[in-house]
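Asker: what follows is a predicted structure for the sequence shown.
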Amino acid sequence: MPQCNFCSDSFFKVNALITHLKIIHRCEEYGVFVCGEKECHRHFPCLKTFRKHLKSHESLSNSQMVSSNDSLSNFSTVSNINEACYMSVNCSPSLSNSINETSLIESRVFIRDAAFNEFKEKMTENNINFICDLYSEKTLCRKDVQKIIEKVTVLLLDPLNMFKNNLGNILKNHSVSESDKFEINKYFVELENIFEGFHSEYLRFAHLENLGVFIKPLEFTVGERLEKNKNGILITKKYTAQFISLKNVLQSFFSLSNVLSETLQYLKYLKTQKIILNIVQTENWKNKISNFKCSDIVLPLFLYYDDYEIGNPLGSHSGIHKIGAIYYSVACLPPSVQSRLDNIFIGMLFHSSDLKEFGEKIMFSKLVDELNTLSKKGISVAINNTNVHIYFCVALFCGDNLALNSLFGFQESFVANSFCRLCKSWKSDTQKDVVENIFLLRNKTNYSSDLLINNAYLTGIRFNPILNNIELFHVTENYSVDITHDIFEGVGNYIMSYLLFEFIIVSKFFSIDILNTRLKYFEFDSGHNKPPLITIENVKNKHLRMSAAEMKCFILNAGLIFGDLIPEGNKFWRLYTLLRKILEIVLSDFVMPDMYVKLGELVREHHFLYKQLFGNLKPKFHFMVHYPLVLKKCGPLGKISTIRYEAKHRNSKLSGNVVASRVNISYTLAIKHQLQLGNRLLRKSELCTDNEIPTCQKNHRVHDIVPDFDNVVKNSALLIKDETIPNRFLQFVAKVKRVTVKNKVFKMQDVFSFNIENRTFGYLELIIVNRDNQICFIFEEMEVLSFNEHCFSLHLNNTKKRKSLFLDDNLVINIHKIQLKDNKNFISLF
């Protein structure tokens, strides 16, 4: 607020002084009392001189507030101010009248200012939300956002001026005070400048940074090269990479209202479980964080590295703009949200060629420093006015075999003499070994010895990576395998290709047309990627062209698709059933103590039979002999699969396709991702753990829907921990046809299974929801009559026993499709 001697010398009344200061403040706020001179608020000897000074700014004020052709030009803001100043000082015949008038003016000013400030704040809020929504769209580049903002401004300008002119004509015929006209004109000025402060990208980014929702990537130089410019002159060109602070992102992420509470609640639940559901329950993780205090909150991080092509991978420019990415996620988030792409964050983006040319020490130095900071110092998050300190440690680096071998400094060629990052077995041994040789496993001791030998042919180690400088991490203890590439794009593809060749071409058990007909009309489970039809060329070439998700679906359902066409006891089909038994353990959401030994026996038998039928083992078969060890060290193997991380590539590919320029494409993609994250932080989007329930009126009594509800509750499928839950369903309930629970859609007449330790199957009859949006399933229990190992399926039958199931957050439920074979109900087991 401006201070001038004139105010203290001439305004002898306290109430008049207050009124004057309020007017000056309002003038400055709305851009009326503006002067290019530094001594705008100079001293005035009398009020007449002050009014004269204000009149000198009248033309400037009118040009800012009212256009020359505006019919509201009689809203003379400066004259209003002069009037108010004059009335507040000279027009009061007595002190009491002056005080009353001043109090009235003050109250009116306060009310109008509060309403107008609320209007401005709402406009700013809507502007930010609108801008963030535009930036978060994958198929809009930043140039498009700028165009949209400019066109929206033009779109509104003419209609707004027309409305303003019409309103001015109406007000001429009514007795509207000058002060009211002034207030109306302020709103028009704001609407005319709707994107004021947001009209350029610089201002928008600055505003988002000030709000703390836009975490800008840090661009740093990784190397320089001499190159010729367009004029043929040699110049020094700098090559950069993008680093996004893990600390800032995690701090913002865990500051969202329910992220930390849901995570800690899940960790608390894991402590009560005897079976292993997450890596935090393994002895390997507990030993890693043994130096922390018991009261410390230490969360595991999964990091992922891979390269992906932005443009057409088959085009003439393929490989030029190949991008390397480091992603990371918190490994102990609740299972229902852990695989969501918005919970996987980008740590680094760079050109893959720059990593090869300038080296990993320069490229990953900032990443290593940041990870060490998170491990030593952690982050502090304010939750409910309480500061909570959280530490993060690297649990695993995930990725396909090529990515991890290159990242960790091992041989990148899988025809090399020693290619395995987990053991020191030679290539000739990996082709015939069907079990893991524990004496050849890599550890810190023999790794240091191999470094001294400095012979990659003998040891498989090319260099000592900078990642070994990460606290509580070493590459020999990174027990990570990838079932996506090892099985579904590797071993599984080999086996299914060889089997179809044997069954169709050699033994002629069925034709390719019969196979495709069954594939076409087979009812796959919801959420599965239906495999494409298979050509005879695919069979003859012994290579099926399917994605990892499609191959997974094909393998899991092959028994019911064409297993009945294969004679029982067929030795080739035995290879398939062994693979299915392996997948039953590998894809399991939990690990029990006997699974390690069982998996090792199955892998041994499977590999031995493959050698008998088809010859030497391929490298991906060798990685499978380490699965029992990794299962014990890291828990469920599906939790460390790369399939969800690879899905994250799609966002960047979509964004890259709408950007014409490839100049510093890594920076463009990093900015885009951070703007998408900023949109989430701005809206304070929590972990999406809530169920999706159709909107309906909950005005029924449960006994009107389920007359025998009391008996059904007594036959509850699971022990009801909270005895008050059934009472909450007695009234104010509704029957719905479908609900979404943890991203799975349940409909009436579905067949589902639950209960990890003792799997129970049910035919869903009714879905009931109470007013608290709690869900109860009423179902008929289905009994397992037999297990058909040949088709690897279960034979089910309805028992007519009605039971209830009250859903909770930790209940794992799977949906199945019934397949009819000889009028019997079968489901694929997985």
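Answerer: Arrived safely, thanks for sending.

Asker: okay, CA-based contacts and neighbour counts for the rest of this
Answerer: OK.

Asker: count of residues packed around His207?
Answerer: When neighbours are counted by other CA atoms under 10 Å, His207 registers 16.

Asker: elements contacting the strand or helix carrying it?
Answerer: With secondary structure defined by DSSP states H and E, His207 is part of helix 201-211. Judged by 3 or more CA pairs under 8 Å, 6 or more residues apart in numbering; DSSP states H and E, helix 201-211 is in contact with no other helix or strand.

Asker: one more structure, for comparison:
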Amino acid sequence: MDDAEEAGVEPTVLEEPPVRATTSCAAHDTVGDHSEMFSSGCSSNMINTECDAVSVPTARVTTINDFVLKIKKQLCLLFFRVAEVHKLPHSTAESVFNDFKITFLDIIRTFASVIENNIAMESAGIELRKLLAGEFLEDIFQAASSKYKREQFAKRHLPYVKPEVRDLGAGETFQFVPISGVMRNLMSSENFRDHIELDFSTGAPSPTLHNFRDGCIYKEKLHALLEDGAQYTLFFVLYSDEVEIVNPLGSKRGVHKILVVYFSVVNIHAKYRSQLSSIHVVLVAPYRLVIKHGINVILKPVVDDVSALWMTGFTLWKNSVAVKVRAILVAFSGDNLSMNRLGGFTCSFSRGRPCRFCTSPNSAFNTAFHESDVQVRNLPLHQNHVASAKINRQLGTALYGVKDESPLTDVAYFDVTVQLPPDLMHDVLEGAIPHVLRHILQGLLRSGVIRHSDLDRIRTFVFGAHDKKNKPEEVVKSFLNGQSAYKGTASQKWCLFRFFSLMFADIVPKQNEHWEVYLLLRSIADITFADKIPHDHLAYLQDEIRFFLSSFAALYPGAIIPKLHFLIHYPRLISELGPLKQYWCMRYEAKHQYMKTIAQRNQNFRNICKSIAERHQLLQSFEFSNLEVDRGIQTKRSRQLKLEDLCSYMRKVVSPGIPVWEVGSAEVENLVFKKFDVVILEKQQLPLFGQIRRLYIYCGSLFLLVDVLMTVRFDRHRWSYVVDNTDEQKLVQPFNLPSPQVLDLYFGAELMLRPEIMIVE
């Protein structure tokens, strides 16, 4: 049995992907017939409908058997869309499907009767007579009639990887989905292969850190693992978390807690990695088994698969030519508790040595403000600590914060002191930000700068269209008193932090010591959350962190928590791994919602890990059956324009006879553009902005007519850019913009940028 069969998939032959047979419209509510939009030499695959219809292969159907097989495939795909995409219980989907079957059969039989009554049947061919007889009708629904038949259909006709049951004895099992099998299916898609970044050269040092390939770990270690015989090398990140799939109270808490592990490929662009379909399930296990047997036992199949992907990889065939693929693990992400357990470090953060990046004790966090103040962990030092812990675990934990050997030690090139990166979501959004804001608000209230009634500004602040979906929760007294956590999602906390300056800056005097602490953390966040970070900013970041921590400790003695301490390691880890945002957990956390929805809608928790894994793999097989990495342009409220209706800039672009459409909004690469939105036209010390006035679709491309906004200044106290109108206009395209940010304008003249360093590359 070859490695493909072991992974639960058929041996792979690379083929051309299926093409959509139907022409997509620009939007549901468009005006008139839009078929012209895809003619005249325009790129027809640039614009997609909002309705994600089931794809129809364009292969020619010549026999009744071909027709029946095609209908079977489409009905099964339809079932997977109804059940898996919309997360319905299979019993509900089967009930809906049975109702659809009755209607469908009635329509087909009526249609056949009309045809028979209007043609000369004696002259009809044998295939047509078979078709009109309808003897096949009952058979076409059989492939989707039961769970077993649907799974068999997926195995035969879709890129399906069956979850493997791993037995621990005594009826204890968990689910493992081979990474190699999923990667094989990904690589079978030409669309996916076309988006893989294959430039692995270290070359001349870049002045800017863009991704993991600019970090020292890649340049000094991972690059050496590349083999000339591998035409493709996939770099990937693993993520693990403990998920409570229901919201129990009291004694039921933890009963349905599961451990999940995901992976995502990182040498494709971040705009594609952020799609939930690009996050793949690797393992689902009851958390009680992790407690009972240990993380090493549960993760063994994952570790073995990771090692094999580098050592042997797998082979695909394209046009009878072998294509070698290998894969390398860049990092393993998760929250601090998960990462400390995975790395073999102590899991207590209130005492001892809880930092996996240094050996500093918890008691020293309030005085160590620079990485030079602590002993940084490295692999040789850590190996000595592990050896000591094996001799005396209690002593190893007390002296070094090391309890066990990590299961990742079996991955030869993996360094647990570096490649378990800090997570910006857990450390900053859910840790540092609410903790710091609590102390700042306490300080402002104690000093009389603001009153309790001023906190109502958070509730009444009017957010723009792009920010209002994350409108933060109110700040309550129990949070200020330290008796409760700040309620809200990580995105809501991030929104509060970003707009805190606009909410309160007008009543807080400049140079206020509490306000300065907030501004220092803003400066730190703008660098650490940036997608691209210049090397020369890392020394500045280290100084900002030292100044912030020392100021915070002076104002609020004893208030440095571990998540604030971890900041001192960020500059070095960014240098080692590249920007930390590429490893954060925001999108992985969003993937949890799928698990929770499946569990809650099924209302059956018997062997829930098996149900979740199988359902996810059916969903994945449906998504992979027509894998589209680039979704193109999706629009709303479009109308065709006459030449005289176009602005002068657009008239210079269009050619006679090719239609131009004006749209109300357009989504391109997960970014939504609307009238009055603001985009960045030029990155410099004082950036140049443009406010969208009109949106055009021409030859499958989006054009934006913008009013140029002049930047007057950067207001540090309000942490905003102040802009003014000009008489200048420009016609731009999204792919030519230097930044993907789409912003709202506040108070008619202020812009709140998301973290980004305004450098010219």
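Answerer: The structure has been received and is ready for your questions. Everything quoted here is computed from the prediction, not taken from an experiment.

Asker: what does the superposition give as a TM-score?
Answerer: Once superposed, chain against chain, the TM-score is 0.82 (TM-score structural alignment, normalised by the length of the second structure); 683 aligned residues with a CA RMSD of 3.3 Å.

Asker: quick revisit: so which bit of the second structure is the helix holding His207 of the first structure matched to?
Answerer: Aligned using TM-score structural alignment, helix 201-211 of the first structure spans residues 147-157 in the second structure.

Asker: superposed on the first structure, where does that stretch end up, distance-wise?
Answerer: Superposing on the first structure and averaging over aligned pairs (mean CA distance after the TM-score superposition for the first structure), stretch 147-157 of the second structure comes out at 1.4 Å.

Asker: name the residues that touch that stretch?
Answerer: For stretch 147-157 of the second structure, the external contacting residues (CA atoms under 8 Å, 6 or more residues apart in numbering) are Val9, Glu10, Lys73, Cys76, Gln142, Ala143, Ala144, Tyr160, Val161, Lys162, Leu618, Ser621.

Asker: longest helix in the second structure, please.
Answerer: Counting residues, the longest helix in the second structure under DSSP state H turns out to be helix 90-118.

Asker: for Glu644 of the second structure, which three-state class applies?
Answerer: helix (DSSP: H, G, I helix; E, B strand; the rest coil).

Asker: that one: how many residues sit nearby?
Answerer: Glu644 of the second structure: 8 surrounding residues under other CA under 10 Å.

Asker: mind checking the longest helix of the first structure?
Answerer: Secondary structure of the first structure per DSSP H: the longest helix is helix 95-136.

Asker: name the helices or strands packed onto that one?
Answerer: helix 14-29, helix 77-89, helix 142-172, helix 178-192, helix 665-682.

Asker: so for Glu502 of the first structure, which of those helices sits nearest?
Answerer: Closest approach to Glu502 of the first structure among those is made by helix 665-682 (47.0 Å; CA to CA).

Asker: angle of the closest one against helix 142-172?
Answerer: Angle between the axes of helix 665-682 of the first structure and helix 142-172 is 40 degrees (criterion: axes from the mean of the first three to the mean of the last three CA atoms, to 10 degrees).

Asker: just want the angle from helix 665-682 of the first structure to helix 95-136.
Answerer: Orientation of helix 665-682 of the first structure against helix 95-136 (the same axes, to 10 degrees) gives an angle of 130 degrees.
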